[in-house]
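# could you work out the structure for the sequence below:
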Amino acid sequence: MGSIDDLIRDLRRFEQRKVVTNALAKAVRKPVPQIRRLIRRRALVALPSSGGFGKWVSKLSITASVKLQGRAAGVRLKGRRRGHPDKQPRVDLRRIDQGRAAHPSWGRRGDGQWHFQQVEPGFFSRPATEVDQWRAACVDAVDEALEVIRRG
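Now for the predicted structure:
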């Protein structure tokens, strides 16, 4: 079993690194649809259903980016959800994942008329870290890429 540090070091000297990195990124992204489903399901269960908040948040878009350069090498999941232009222009998914959801006070949507409600933390981060298939896919992809590099 190789490490990501070994892979990055060996990629620098490999002539066809683009082919290897594309194959690696594709293999790492393979479990992302399953993770999307888990995150959306978790939002429906963990977030308040009154007013449709949990259902609304569950329709977020989730993308995965793979970076194989420098010290920040790894996989990053990003979630986005646009707010309604008249009501709330941005949605702070990070804050919701930390356990705080903003909502209007009695329907008033002006500046300073929003307050926070405690919600169950981790609707986004827990499902993403609990998926064993993703961890296995990452390890297998790194091992395969190292094998391709060592074969030449």
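# switch to C-alpha atoms for all contacts and neighbour counts from now on
Noted.
# which secondary structure element contains residue 55?
Under the criterion DSSP states H and E, the helix or strand holding residue 55 is helix 53-57.
# what lies in contact with that helix?
40, 43-49, 81 (Cα atoms under 8 Å, 6 or more residues apart in numbering).
# just stretch 59-78 next, same as before
Residues contacting stretch 59-78 (Cα under 8 Å, 6+ apart): 4, 8, 21, 25, 28-29, 32, 36, 40, 79-81.
# before we go on, could you also do this sequence so I can check it against the first one:
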Amino acid sequence: MGSIDALIRDLRRFEGSKEVTRALRKQIRQPIPAVRKAIRRRATDTLPKRGGLNVWAAQTKVSARVSLAGRGAGVKLKGSRKSSKDKSDLKRLDAGKVRAPSWGRRGKGAWHVQSVAPGFFTRPAAEVDQWRDACLAAVDDALEVIRRG
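Next up, the predicted model:
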């Protein structure tokens, strides 16, 4: 089993690094549909149904950024969701907090913070074993291609 540090070191000296990098990124992104399904399932199961917060959060767009540069090498999963006025705080929702209007009033100072089940995004992303296995397999495959020349 190879490490990401060894891969980065070897990629710098390898002539066909672009092809290896492209294949690596593609292989790492393969489990994203399973991660999306797990996030949607967790959102609909754990977040409040009344008012439609669970359905709204389940429509979160999930993408992965694969970075192979220096010490910041790794995979970063990102969730984004547009709402009215382009303000949606998914990070805070994942932490278990959501802003809600008090008794239907939406004026200044008429909002409160409500606690919800934390981890609708981060827990399923960490629990999907396919993700970890795909990353390890991708690194091993890339190292094998580099070592073969």
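# returning to what we had before: of the contacts of helix 53-57 of structure 1 - the most surrounded one?
Among these, residue 43 has the most neighbours (other Cα atoms under 10 Å), with 26 neighbours.
# and residue 118 of structure 1, what does it touch?
With contact taken as Cα under 8 Å, 6+ apart, residue 118 of structure 1 is in contact with 99-101.
# now structure 2: which of the residues you listed match?
Checked against structure 2 using both residues aligned by TM-score structural alignment, their matches' Cα atoms under 8 Å, these keep these contacts: 99-101.
# picking up where we left off before, ok, the contacts of stretch 59-78 of structure 1 vs residue 119 of structure 1, which is closest?
Of all the contacts of stretch 59-78 of structure 1, residue 40 has the smallest distance to residue 119 of structure 1: 15.5 Å, by Cα to Cα.
# shouldn't that closest one be within a helix?
Yes. With DSSP: H, G, I helix; E, B strand; the rest coil as the criterion, residue 40 of structure 1 is part of a helix.
# what is the aligned counterpart of it in structure 2?
Residue 40 of structure 1 maps onto residue 40 in structure 2, with residues paired by TM-score structural alignment.
# its match and residue 58 touch, don't they?
Yes. Between residue 40 of structure 2 and residue 58 there is a contact at 4.3 Å, judged by Cα atoms under 8 Å.
# tell me, stretch 89-103 of structure 2 lands on which residues of structure 1?
Matched against structure 1 by TM-score structural alignment, stretch 89-103 of structure 2 falls on residues 92-106.
# how long is that stretch end to end?
Stretch 92-106 of structure 1 stretches 20 Å from its first residue to its last (Cα to Cα, to the nearest Å).
# list the buried residues of it.
Judged by neighbour count using 16 or more other Cα atoms under 10 Å, the buried positions of stretch 92-106 of structure 1 are 93-94, 96-101, 103-104.
# okay, and which of those residues map to strands?
100-101, 103-104 (DSSP state E).
# how near is the nearest residue to residue 89 of structure 1 once chain neighbours are set aside to residue 130 of structure 1?
Excluding the flanking residues, the one nearest residue 89 of structure 1 by Cα to Cα, 6 or more residues apart in numbering is residue 83, at 4.7 Å. Shown here: residue 83 of structure 1 relative to residue 130 of structure 1, a distance of 28 Å by Cα to Cα.
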